[in-house]
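[1] the sequence and its predicted three-dimensional model are supplied below.
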Amino acid sequence: MSIIKRPILTEKSQDLQKGGQYVFEVANKTNKIEIAKEIKKMYGVEVVAVNTLRQFGKKKSRSTRTKVTSGITSTFKKAIVTIAKGEVIDFYDGI
């Protein structure tokens, strides 16, 4: 199991990239030091800071013709990684 699951590419995260901050979904049990080491190893950039938060699952429901189905989305952990000035992570390089 990898520490970094995927980059999160939303409008807010795109705005943060202009300031050198990148958002990733990470494994729930990881800490900031492990995240910083993994980002440095994967992308070869110098990590200045790592901020983490847990995104708790939300209640969702939908109606079908016969019944109403309800449930909860899964909880995951996000990491906002600040890299050194002048360095860039290019997610679209291999496309």
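    Now that the structure is in, tell me what you want to look at.
[2] from now on I want contacts and neighbour counts done on CA atoms only, so please keep to that.
    Fine.
[3] list of residues touching stretch 27-47?
    2-5, 26, 49-52, 76-77, 79, 81-84, 87-89 (Cα atoms under 8 Å, 6 or more residues apart in numbering).
[4] of the residues you listed, buried ones?
    3-4, 26, 50, 52, 77, 79, 81-83, 88 (16 or more other Cα atoms under 10 Å).
[5] comparison target below:
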Amino acid sequence: MADIKYYDVILKPVITEKSMAGMGEKKYTFLVHPEANKTQIKEAVEKMFEGAKVAKVNTLNADGKNKRRGMVVGKTAKTKKAIVTLTADSKDIEIFAGL
């Protein structure tokens, strides 16, 4: 496993209707590095966003979809998502504040 730094763990936020609805319960969804584990994700969120205290992290791996272009068959890249639940007394994450 590669040595992953905390700033390489979180790739981008996932902005969907379901993830936006979870923000009321302090649940935030991120696209993360495929080799990152739950402790690395927790550490990255707490270091990158000031005042955020992580209660738990749920992860899910999504396999790449089969795609075809003419006779050539291939797959899209695998992805990994993390749903981060914050504690009740922690601050909200600012990147989602204006959405």
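    Ah, there it is. Nothing here was measured: the structure is a model prediction, and the numbers come from that model.
[6] re the thing from before, restricted to strands, list the buried ones among the contacts of stretch 27-47 of the first structure.
    Residues of these located in strands (DSSP state E): 4, 26, 50, 52, 77, 79, 81-83.
[7] max pairwise distance over the residues you listed: which two?
    77 and 83 (19.2 Å; Cα to Cα).
[8] so which residues of the second structure form strands?
    Assigned by DSSP E, the strands in the second structure fall at 10-13, 27-32, 54-62, 66-69, 72-75, 79-86.
[9] residue 19 of the second structure: which of the ones you listed is closest?
    So among these, strand 27-32 is nearest, using Cα to Cα, at 6.1 Å.
[10] okay, the closest one sits on what stretch of the first structure?
    Aligned using TM-score structural alignment, strand 27-32 of the second structure spans residues 21-26 in the first structure.
[11] need the contact partners of the matching stretch.
    Applying Cα under 8 Å, 6+ apart, the external contacts of stretch 21-26 of the first structure come out as 3-9, 13, 16, 35, 76-83.
[12] so the residue nearest the centre of the first structure versus residue 35 of the first structure, what's the distance?
    In the first structure, the residue lying closest to the centroid (Cα atoms, centre = their mean) is residue 24, at 2.0 Å. Counting by Cα to Cα, to the nearest Å, the separation of residue 24 of the first structure from residue 35 of the first structure is 10 Å.
[13] residue 22 of the first structure too?
    12 Å.
[14] also residue 42 of the first structure?
    Residue 42 of the first structure is 10 Å from residue 35 of the first structure, by Cα to Cα.
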